[in-house]
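[1] Predicted model and sequence follow; I will ask about them next.
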Amino acid sequence: MGKSNLELVCECDSFPYYVDNRAAYTENLKKYHAFRVNGYDATLGYILNSVVEKWPWPKDHWVIDSAAQTVTLTTPADATPEYRSQVVDESISEAVKVNAFEVLKGWRNERYPVYGPGGEFLLDMERCASPLFGIVSYGAHMTCYVEDATGLKLWIPRRAKNKQTYPSMLDNTVAGGMCTNEKPFECIVREGVEEASLPESISRATIVARGCVTYSHIRDARAGGEIGLSQPEVEYVYDMKLDPSLIPQPGDNEVEEFKLLTVEEVREALARGEFKPNCAVVIIDFFIRHGLLTAENEPDFLDIISRLHRRLEYPLASH
């Protein structure tokens, strides 16, 4: 028997919920140190204890409190985001020098922002380091589809075999992380060109914003690198109905091929666990919005709806 839709959602939204099981939630938190910035009363992410122990923290800018299980970036009260970012970059560079973490081998030269209370921009860091700090990351995912007398068909890509994360798994038609100062719509248009060779002019005229999904994921071996890293995410969701004559084509080395699959074929692939976890969640959200997954045909409908929109326990920025 294959995976249920609720099992797929829980596989992505895998960080325990306090309201479901307080003991399990508390026990899970013992595995992490809270990442904080001095002057701000907020947890910005969760750093795995083994990462804290292994990291060569420069003592002039970091305070490690083992009793309170906190890692605090300490900079002057008037520090700018640029200065904080520089300090974090230097710390990451030290970790790279000693080959401390596998995830840092996937260097992207892309910057992910960190926000404080009220959405204040505090700093940014190299993308591949973000799971080590457990910060909230933001992205945009899009499902391209065609519709005819037989119903909907979805353009589904297979990730390249050599990708560091989730190699050879199925993905959403277009997806990507949002870098510092990037807006969701601009991100998905850019990714459409890069990943699927979608003409920018057509994308800008055709893409429809459909909300977002939120979840808090604990990375497993498929993600590449260290296991157990906390990865909370906000994914802005888009749809794009394509003319049958417009066929997505790989535009970079991240996708092997695109296939046009029927709804039933996509459902079967979901049940087999072929989709990258967060992409499975976006597909399920698509099915709900298009009336393919309903309270009448899905016994876990209400649980799925609530788990697709987790209230994250970190400061967030509205884009």
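    All right, it came through fine.
[2] Please count neighbours and contacts with C-alpha atoms only from this point.
    OK.
[3] List the buried residues in stretch 244-251.
    For stretch 244-251, burial by neighbour count (16 or more other CA atoms under 10 Å) applies to 248-251.
[4] what's the farthest-apart pair in those residues?
    Pro248 and Gly251 (8.8 Å; CA to CA).
[5] Spit out the residues that contact these two alike.
    196-197 (CA atoms under 8 Å, 6 or more residues apart in numbering).
[6] Now do the strands in the stretch 1-150 of the chain.
    For the stretch 1-150 of the chain, applying DSSP state E, counting those that start in this stretch gives strands covering 32-37, 45-48, 62-65, 70-73, 111-115, 121-126, 137-148.
[7] hmm, what's the outermost residue in the protein?
    Here the centre of the chain is the reference, and by CA atoms, centre = their mean the most remote residue is Ala149, at 34.9 Å.
[8] Identify the residues contacting it.
    Neighbours of Ala149 in contact, by CA under 8 Å, 6+ apart: none.
[9] For it, give its distance to Met240.
    18 Å (CA to CA, to the nearest Å).
[10] got it, and Leu6?
    25 Å.
[11] Pick out the residue nearest the middle of this protein.
    Central residue of the chain (CA atoms, centre = their mean): Glu233, at 4.5 Å.
[12] And that residue, how far from Asp171?
    16 Å.
[13] What of Glu298?
    From Glu298 to Asp171 the distance is 23 Å (CA to CA).
[14] neighbour-wise, which of those two wins?
    Between Glu298 and Asp171, Asp171 has the larger neighbour count (other CA atoms under 10 Å), namely 27 against 14.
[15] which residues does the more buried one contact?
    Asp171 neighbours (CA under 8 Å, 6+ apart): 156-159, 275-276, 279-280.
[16] 10 Å instead?
    141-143, 155-159, 255, 258, 274-280, 282-283 (CA atoms under 10 Å, 6 or more residues apart in numbering).
[17] Helices along the stretch 101-250 of the chain, start to end?
    Remark: helices assigned in the stretch 101-250 of the chain by DSSP state H, counting those that start in this stretch are 130-133, 184-196, 200-206.
[18] do you know which of those lies nearest Trp107?
    helix 130-133 (11.1 Å).
[19] other SSEs contacting that closest one?
    The contact analysis (3 or more CA pairs under 10 Å, 6 or more residues apart in numbering; DSSP states H and E) places helix 130-133 against strand 32-37, strand 45-48, helix 49-54, strand 111-115, strand 230-241.
[20] Show me how far that helix is from its chain's centre.
    Averaging C-alpha positions (CA atoms, centre = their mean, to the nearest Å) puts helix 130-133 12 Å from its chain's average.
[21] ok, residues contacting it?
    Counting by CA under 10 Å, 6+ apart, 33-36, 44-48, 51-52, 55, 71, 92, 101, 103-104, 111-114, 124-125, 136-137, 218-219, 226, 228-232 sit against helix 130-133.
[22] Below is structure B, check it against A:
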Amino acid sequence: MPEWVVNAMPWGDRWSIDYTKRRVTPAPLQVQWRSESEIIKQTVEQARELKTFKVLSGWRNELYPILGHGNQGKDISVERSASVLFGIPTFGVHMTVYTKTQKGTMIWVPRRASTKQTYGGMLDNTVAGGLATGEKPFECLVREASEEASFSEQLVRSNAVPCGTTSHFHIRDSRAGGEVGLLQPQVEYVYDMEIGPHVKPKPNDTEVEDFYLWSVEEVRRVLVLGEFKPNCALVLLDFLIRHGEVTAENEADYVEIVSRIHRPLPFPTGPL
């Protein structure tokens, strides 16, 4: 957590704060605070009421899990929009959907709606979404594929292939909405899905503006221009590397790229 976030957060007597060890800990010893999740909930709700942080104006009413060695089997959660204030790892599912044609591999690329709270109007992975508390990655993927791309459950369950993860440590800028400089470690569960030319994604909610079917060359060109949401760019790079489109022969920074999209995080990342 940046020091300015620690200084601004309305901790009250719900937390134990150790400035020497740079540690903040829920203190659920008082009867009125029933659990760590309740302490976190009341703290961020107060911060929202006080308008302490701009990032909380994008309140989602969704819970993200907080993983830790000391959880002792308990599910501890935080409001999605507040997770970045605590610098905890967040988890998502990302799927690249592609079609093989006579021209080569073609990738379905969506454009985020301009009204999105974060990274509005930028390019995305075909299907992507955050992993809520208690949700398993593949079930999250099935849900997001229906909501964002109108893919049927049967299609996804029969054709989506798990391909590992990407991990990175992101420093948020103005495109993310809210305060800049917030620290956001992320893990993305990565999937590929090949579909035939007769299958086409289409928006099923307000989060996606449109879908484009682009060649690998077009995707690489737009990646260089920085038009993709940052974590989605990493997932696409991972796809291109795994499919032999980006290699040590055609990319001078190949080893650096591979290592940076699989960065070890100094935080608990499992089990979910």
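    Looks like it arrived, so ask away. On a predicted model such as this, the values are computed, not experimentally measured, just so you know.
[23] Would you reformat the strands of the stretch 1-150 of the first structure as CSV and include mean neighbour count?
    Converted to CSV, the strands of the stretch 1-150 of the first structure look like this (neighbours: other CA atoms under 10 Å):
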stretch, mean neighbour count
strand 32-37, 22
strand 45-48, 26
strand 62-65, 16
strand 70-73, 21
strand 111-115, 22
strand 121-126, 20
strand 137-148, 21
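[24] Using CSV, please lay out those strands together with distance to Glu186 of the first structure.
    Shown next, in CSV, are the strands of the stretch 1-150 of the first structure (distance: least, CA to CA, whole Å):
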stretch, distance to Glu186 of the first structure
strand 32-37, 30
strand 45-48, 26
strand 62-65, 35
strand 70-73, 31
strand 111-115, 15
strand 121-126, 19
strand 137-148, 9
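[25] Which of those strands sits closest to Leu292 of the first structure?
    Closest to Leu292 of the first structure of the strands of the stretch 1-150 of the first structure is strand 137-148 (CA to CA; 13.5 Å).
[26] distance from that closest one to the second structure after superposition?
    Strand 137-148 of the first structure, aligned to the second structure and superposed, deviates on average by 0.5 Å (mean CA distance after the TM-score superposition for the first structure).
[27] tilt between that strand and helix 184-196?
    Between strand 137-148 of the first structure and helix 184-196, the angle comes out at 70 degrees (axes from the mean of the first three to the mean of the last three CA atoms, to 10 degrees).
[28] Show me what strand 137-148 of the first structure is packed against.
    Partner elements for strand 137-148 of the first structure (3+ CA pairs under 10 Å, 6+ apart): strand 111-115, strand 151-159, strand 174-177, helix 184-196, strand 208-218, strand 230-241, strand 255-262, helix 277-289.
[29] so that strand aligns onto which residues of the second structure?
    Using TM-score structural alignment, the residues of the second structure aligned to strand 137-148 of the first structure are 90-101.
[30] same question, stretch 201-219 of the first structure
    Using TM-score structural alignment, stretch 201-219 of the first structure pairs with 154-172 in the second structure.
[31] If you count neighbours, what's buried in that stretch?
    Buried, per 16+ other CA under 10 Å, within stretch 154-172 of the second structure: 156, 160-161, 165-169, 172.
[32] which of those residues are the two that sit furthest away from each other?
    Of all the pairs that those form, the one spanning the most space (CA to CA) is Val156 and Arg172, at 31.5 Å.
[33] ok, for Asp285 of the first structure, nearest residue in space, not its chain neighbours?
    Using CA to CA, 6 or more residues apart in numbering and skipping residues adjacent in sequence, the residue nearest Asp285 of the first structure is Leu308, 7.5 Å away.
[34] To which residue of the second structure is that neighbour aligned?
    Under TM-score structural alignment, Leu308 of the first structure pairs with Ile261 in the second structure.
[35] Wait, its match touches Asp238, no?
    Yes: with contact defined as CA atoms under 10 Å, Ile261 of the second structure reaches Asp238; the gap is 7.4 Å.
[36] Which residues are in contact with each of these two?
    Jointly contacting Ile261 of the second structure and Asp238 under the rule CA under 10 Å, 6+ apart are 165-166.
[37] what about those two, which has more around it?
    Asp238 (23 against 20).
[38] Pretty sure the more buried one sits against Val246.
    Yes: between Asp238 of the second structure and Val246 there is a contact at 8.9 Å, judged by CA under 10 Å.
[39] what do these two both touch?
    Contacts common to Asp238 of the second structure and Val246, judged by CA under 10 Å, 6+ apart, are absent.
[40] nearest spatial neighbour of the aligned residue in the second structure for Ser168 of the first structure, skipping sequence neighbours?
    Residue correspondence to the second structure (TM-score structural alignment): Ser168 of the first structure is matched to Gly121. Excluding the flanking residues, the one nearest Gly121 of the second structure by CA to CA, 6+ apart is Ser114, at 4.3 Å.
[41] what do we get in the second structure for the residue nearest to the centre of the first structure?
    Per TM-score structural alignment, Glu233 of the first structure is aligned with Gln186.
[42] Please list all residues in contact with that match.
    Counting by CA under 10 Å, 6+ apart, Gln186 of the second structure has contacts 87-92, 166-170, 231, 263, 265, 269.
[43] The first structure: which residue goes with Thr43 of the second structure?
    Looks like Thr43 of the second structure aligns to Ser91 there (TM-score structural alignment).
[44] Quick check: that match touching Val98?
    No: Ser91 of the first structure is not in contact with Val98 according to CA under 10 Å; the separation is 11.4 Å.
[45] Name the residue in those two with the higher neighbour count.
    Set Ser91 of the first structure next to Val98 and count neighbours by other CA under 10 Å: Ser91 wins out with 17 against 10.
[46] And Leu182 of the second structure, how far from Val208 of the second structure?
    25 Å.
[47] Could you check which of those two has the larger neighbour count?
    Val208 (25 against 19).
[48] Now list whatever residues contact both of Ser91 and Val98 of the first structure.
    Counting by CA under 10 Å, 6+ apart, the shared contacts of Ser91 of the first structure and Val98 are 55-56.
[49] do you know how far the nearest residue to Val187 of the second structure once chain neighbours are set aside is from Val5 of the second structure?
    Nearest residue to Val187 of the second structure in three dimensions, chain neighbours excluded: Ser167, at 4.5 Å (CA to CA, 6+ apart). Taking CA to CA as the measure, Ser167 of the second structure falls 24 Å from Val5 of the second structure.
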